[in-house]
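Student: mind looking at a prediction? Sequence and model below.
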Amino acid sequence: MSEQAAAKPVDQMSFEEAIRELERVVGQLERGEVALDESIALYERGAALRARCEKKLQEAEEKVARITTDARGEPTGTAPLDG
């Protein structure tokens, strides 16, 4: 794992950063090129990255769900997700 990638906390990553690192982690694990201890650490980081990606996607879905449209399909504003 590069020091720069490992140094950035997962909760501060954008979706794009997290998905790129997750792909890299999965690739390393699939190739089996790392020792057991590092594999465990990579798996744990991968799980955190997956959770971050899911959270960012959920946030985006909620924003999109709030957009309201008129009869012609034109955006008219936003509404609460549960509204």
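Tutor: Yep, it's here. Residues are numbered from 1 along each chain as shown.
Student: CA atoms for contacts and neighbours, from now on please.
Tutor: Fine.
Student: ok, now which ones touch the residue most central in space within the chain?
Tutor: In the chain, the C-alpha nearest the mean C-alpha coordinate belongs to residue 53, at 1.4 Å (Cα atoms, centre = their mean). Contacts for residue 53 (Cα atoms under 8 Å, 6 or more residues apart in numbering) come out as 15, 18-19.
Student: nearest to residue 3, of these?
Tutor: Of all the contacts of residue 53, residue 3 sits closest to residue 18, with 14.9 Å by Cα to Cα.
Student: now that closest one: how far from residue 35?
Tutor: The gap separating residue 18 from residue 35 is 23 Å, by Cα to Cα, to the nearest Å.
Student: higher neighbour count, these two?
Tutor: For residue 18 and residue 35, the more surrounded residue by other Cα atoms under 10 Å is residue 18, and the numbers stand at 23 against 9.
Student: next up, a second structure to put side by side with the first:
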Amino acid sequence: MDTPIETLSFEDALKDLERIVGRLESGAATLDESIQLYERGDRLRQRCAERLDAAQARIEAIRLDADGKAAGTTPFAAG
């Protein structure tokens, strides 16, 4: 998959990363291809981590009322 990483959803990035891991584990890739796969895999891992961090920040931004129930959210701008 040659889709630009920055445009991938978390789910698509994870699927692509799983495909790359499978290809690397199979041992069928040439050395040059393995290096390219590893580099893309590392960028995909970073993308997934960024998306998870943004999701966690959004969850942490939920405001609670006096009873501990969700009372709203604080806007979060993922960077």
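Tutor: Okay, I see it. Predicted model only: the values in this text are computed from it and were never measured.
Student: circling back: the aligned residue in structure 2 for the residue nearest to the centre of structure 1: helix or strand, and which one exactly?
Tutor: Matched by TM-score structural alignment, residue 53 of structure 1 corresponds to residue 48 in structure 2. For residue 48 of structure 2, the host element (DSSP states H and E) is helix 31-60.
Student: now that helix: buried residues?
Tutor: For helix 31-60 of structure 2, the neighbour count (16 or more other Cα atoms under 10 Å) marks 34, 37-38, 40-41, 43-45, 47-48, 51, 54, 57-58 as buried.
Student: turn those into TSV, including distance to residue 73 of structure 2.
Tutor: Listed next are the buried residues of helix 31-60 of structure 2 as TSV, based on distance: Cα to Cα, whole Å:
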residue	distance to residue 73 of structure 2
34	44
37	39
38	38
40	35
41	34
43	31
44	29
45	28
47	24
48	23
51	18
54	14
57	11
58	8
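Student: which residue in structure 2 aligns with residue 62 of structure 1?
Tutor: In structure 2, residue 62 of structure 1 lands on residue 57 (TM-score structural alignment).
Student: residue in structure 2 paired with residue 43 of structure 1?
Tutor: Match for residue 43 of structure 1 (TM-score structural alignment): residue 38.
Student: and that match, what does it touch?
Tutor: By Cα under 8 Å, 6+ apart, the contact list for residue 38 of structure 2 reads 20, 24.
Student: measure it to residue 22 of structure 2 for me?
Tutor: From residue 38 of structure 2 across to residue 22 of structure 2, the span is 11 Å (Cα to Cα).
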